[in-house]
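# what's the 3D shape of this:
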Amino acid sequence: MQKIKTALLSFGMSGKVFHAPFLELHEGFELVGSWERSKQLIRKEYPKTKSYPSLESILEDDEIDLVIVNTPTDTHFDYAKKALLAGKHVLVEKAFTTTVAEAEELASLAKEKKLKLSVFQNRRWDSDFKTVKDVLDKDLLGEITEAEFHFDRYSPSLSIKTHKETPSSGSGILMDLGPHLIDQALFLFGFPEAVFADSRITRDRSVVDDYTDILLYYPRFRVRLKASLFVREAIPSFVIHGKNGSFLKKRGDIQEDALKIGKKPNLKNWGTESRSQEGLLHTESGGKIIHENIPTLQGNYYGFFDELYTSITQNTEEPVTAQDGINTMRIIEGAIKSNKQKQVIQL
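Got it, this is the predicted structure:
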């Protein structure tokens, strides 16, 4: 089996939790090492890897096929561009870039260089979202009239990660949790006609937005996307209403929590939610009212990496394309403009 030799640009939480375990699990990838500016930690977890002293040392290494740009958002464009120019395939964490223009430039460069460029929108492979998509794919609700997605937390204290709390083009909840919600909405419903957004600061001493409410306008329905850090008692994270019925689902995916405590993913029972988290389907089919819990599909971020492997080795489409990333950035730019002007922005 062809090996895709891969380097991370950071071995913090993102590299340690979301990338390295799945690169290790997938036999088609080989984690060669990570750029580590000060602490050299990767070899403690993966003894066969190496710590690179600089970005240039990774880009000059002919052994590296794939570079994962998992650094702060405002570095994504610069690092991804340098990696593409060095002839490497690139996987970029969300948010893809800080502007639409940057996203389009990266997409154009990847196409010119005949390289793969993908965005790590791993939440498409969450158990809860996969179940929501399955309900829609089976047309269990009829014509959709409205949907509301939440990514809420109770986190009143400022983050210890300075870059997250310092005003920049890549900071704030719209750039942090917003891309997850936006990508999921676009994946299910396509690109909207217009957007309205309200973003604000709610935490004491915060200087970056930590609340956002985005309304996407489609011809026959609306989709609301909300993220807040002051939700102690969470409501269902996915609420979808159609002309035949409704589906409500809590955010129940267990992968992130399991990875954070050091559990290793597998291909059998990984990402299996508790039955207590099952979503509620209340609809009508064939003249019969259905009011029951729906079994949750299994989540597994391995699916993303498997599709990425196939994309690189067989020249198929990336699991999340650069165009997907561009579209998400178009919504974010529209939301920023809407929040500033307090009006609906046509897209």
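# drop to CA atoms for contacts and neighbour counts, all remaining ones
Noted.
# Please determine how far the closest residue to residue 70 other than its chain neighbours is located from residue 232.
By the measure of CA to CA, 6 or more residues apart in numbering, the closest residue to residue 70 outside its immediate chain neighbours is residue 93, 5.2 Å from it. In this view, residue 93 and residue 232 are 28 Å apart by CA to CA, to the nearest Å.
# ok, now residue 63?
Distance from residue 63 to residue 232, by CA to CA: 47 Å.
# Then residue 89?
Distance from residue 89 to residue 232, counting by CA to CA: 41 Å.
# Which residue of the two possesses the greater neighbour count?
residue 89 (24 against 10; other CA atoms under 10 Å).
# so what's the more buried one up against?
If a contact means CA atoms under 8 Å, 6 or more residues apart in numbering, then residue 89 has 65-67, 83, 115-117, 312 as its contacts.
# please give me the structure for this one as well, since I'd like to look at both together:
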Amino acid sequence: MAPINVGIVGYGSSAKIYNLPFITPNPDLNVYAFLQRAAAPDPKTATPGSHCTVDFLNAKHYQSADDFFADSNIELVIVCSHPDTHAQFAEKALRAGKHVVVEKPFTTTTAEADRVIAIAKESGKILTCYQNRRYDSDFLTLRHLVNENAFGTVTEFENHYDVNMPVWMARNKTIEYTPGEGMTFALGAHSIDQALLLFGKPASVTAFFRSVRGVESEIDDTFTIILQYSGEKKNLLVTIKTAIATPMQHQLKTFVRGTKGSFIKFGTDVQEEQIFAGEIATNKGFGVEPTSTHGLLTTLKEVDKSQTYQEESKMYHGKFPSIKGNYVGYYKDLVAAIRGKRELAVNPQDSREAIRVIELARESHKTGTTIQWS
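Next up, the predicted model:
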């Protein structure tokens, strides 16, 4: 079967670092074209990474969006542009009869998300969001333990995505907020998605936004979002956090408590770091976490052979081996969905609900109240 021709919108870090390294190893995907506004540089003086024509000699280069979307050979469009253009380009691609992957955040508002999802249903084409952090080592491990009922009934879940004073955020001096700005959209789009995937939509949202980067700004760089549930999950409390004032050797990632066990894990998935170091995503050790950051699993009954029984606590304790991270798997799953061999791994409605959490969180912060889900 011929590979699927891929057209990529944008050629910044989203395309070069977070998507292409996991597309190019896939024999079922062919990097066919780019939409990049900048003119092609002189190949004799251009440096690698400066332009799509330098790095992908056989791919087509379009400067015009109309020309790009009119190319009938493009079957799958990956939108890697600025968040405020995600919905616009997704709509153009769907109306041109192409499948679409939208980089996170899916959109900047739920109104945009609803419109694009409706267009996808009309077109019959696949629409999905690049929630690659579902394929993080730590989240794959956590999801496995939840599915194995290692914790019994989960009563508390903390999901962290902390980064100590990232340059790209620290230099943001913008004061006024516009939808799509801030850490809730940058990193929260991942951690919120993970929480919703595990536990579903909450009954209410309470949030606290802060700016600790040395500027009084409406744009959050640090946040805490609390999700509360009802019905059978009324005793569940989910906390989603990002902090940038966090000088730690290994950042806190996950803390879970339940009626039968607990799990605490430090350290961030290694795949991004490995790509920055020039590693190839298909290398044997790619996505493998060091044992030093494996999470501590404590349970009333033995769950894994990595645990040992401790008489003092009368519980089983042990560093649970992390499952290998697998961003390449995102695009493998997508190809299978396009070819009708599996369900779509990331339903766009899931990503829409994550945007809704952000909207309600901002309302909660602004009013100082808990906001009911709506």
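# Spell out for me which residue occupies the centre of structure 1.
Most central in structure 1 under CA atoms, centre = their mean is residue 121, positioned 2.9 Å from the mean C-alpha point.
# distance between stretch 346-365 of structure 2 and the chain's centre?
13 Å (CA atoms, centre = their mean, to the nearest Å).
# whereabouts in structure 1 does that stretch align?
Mapped onto structure 1 using TM-score structural alignment, stretch 346-365 of structure 2 spans residues 320-339.
# returning to that earlier point: aligned against structure 2, show me the partner of the residue nearest to residue 70 of structure 1.
Counting by TM-score structural alignment, residue 93 of structure 1 lines up with residue 103 in structure 2.
# repeat for residue 67 of structure 1
So, by TM-score structural alignment, residue 67 of structure 1 is matched to residue 77.
# Sticking with that match, tell me its helix or strand.
Using DSSP states H and E, residue 77 of structure 2 sits within strand 76-79.
# Pull up the gap between residue 170 of structure 1 and residue 96 of structure 1, please.
Relative to residue 96 of structure 1, residue 170 of structure 1 is positioned 10 Å away (CA to CA).
# so what's in contact with those two at the same time?
With CA under 8 Å, 6+ apart as the test, residue 170 of structure 1 and residue 96 both reach residue 73.
# quick one, which of those two is more surrounded?
residue 96 (31 against 22).
# Test my guess that that one contacts residue 103.
Yes: under the criterion of CA atoms under 8 Å, residue 96 of structure 1 makes contact with residue 103 at 6.9 Å.
# so what sits against both of the two?
Common neighbours of residue 96 of structure 1 and residue 103 (CA under 8 Å, 6+ apart) are 77, 325-326, 329.
# Mind putting those residues into CSV with distance to residue 282 of structure 1?
Formatted as CSV, those follow (distance: CA to CA, whole Å):
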residue, distance to residue 282 of structure 1
77, 44
325, 34
326, 36
329, 34
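# Dump those into a markdown table; add neighbour count as well.
Formatted as a markdown table, those follow (neighbours: other CA atoms under 10 Å):
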| residue | neighbour count |
| --- | --- |
| 77 | 20 |
| 325 | 26 |
| 326 | 23 |
| 329 | 26 |
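# Relative to residue 202 of structure 1, which of the residues you listed is nearest.
Using CA to CA, residue 329 comes nearest to residue 202 of structure 1 of those, at 23.9 Å.
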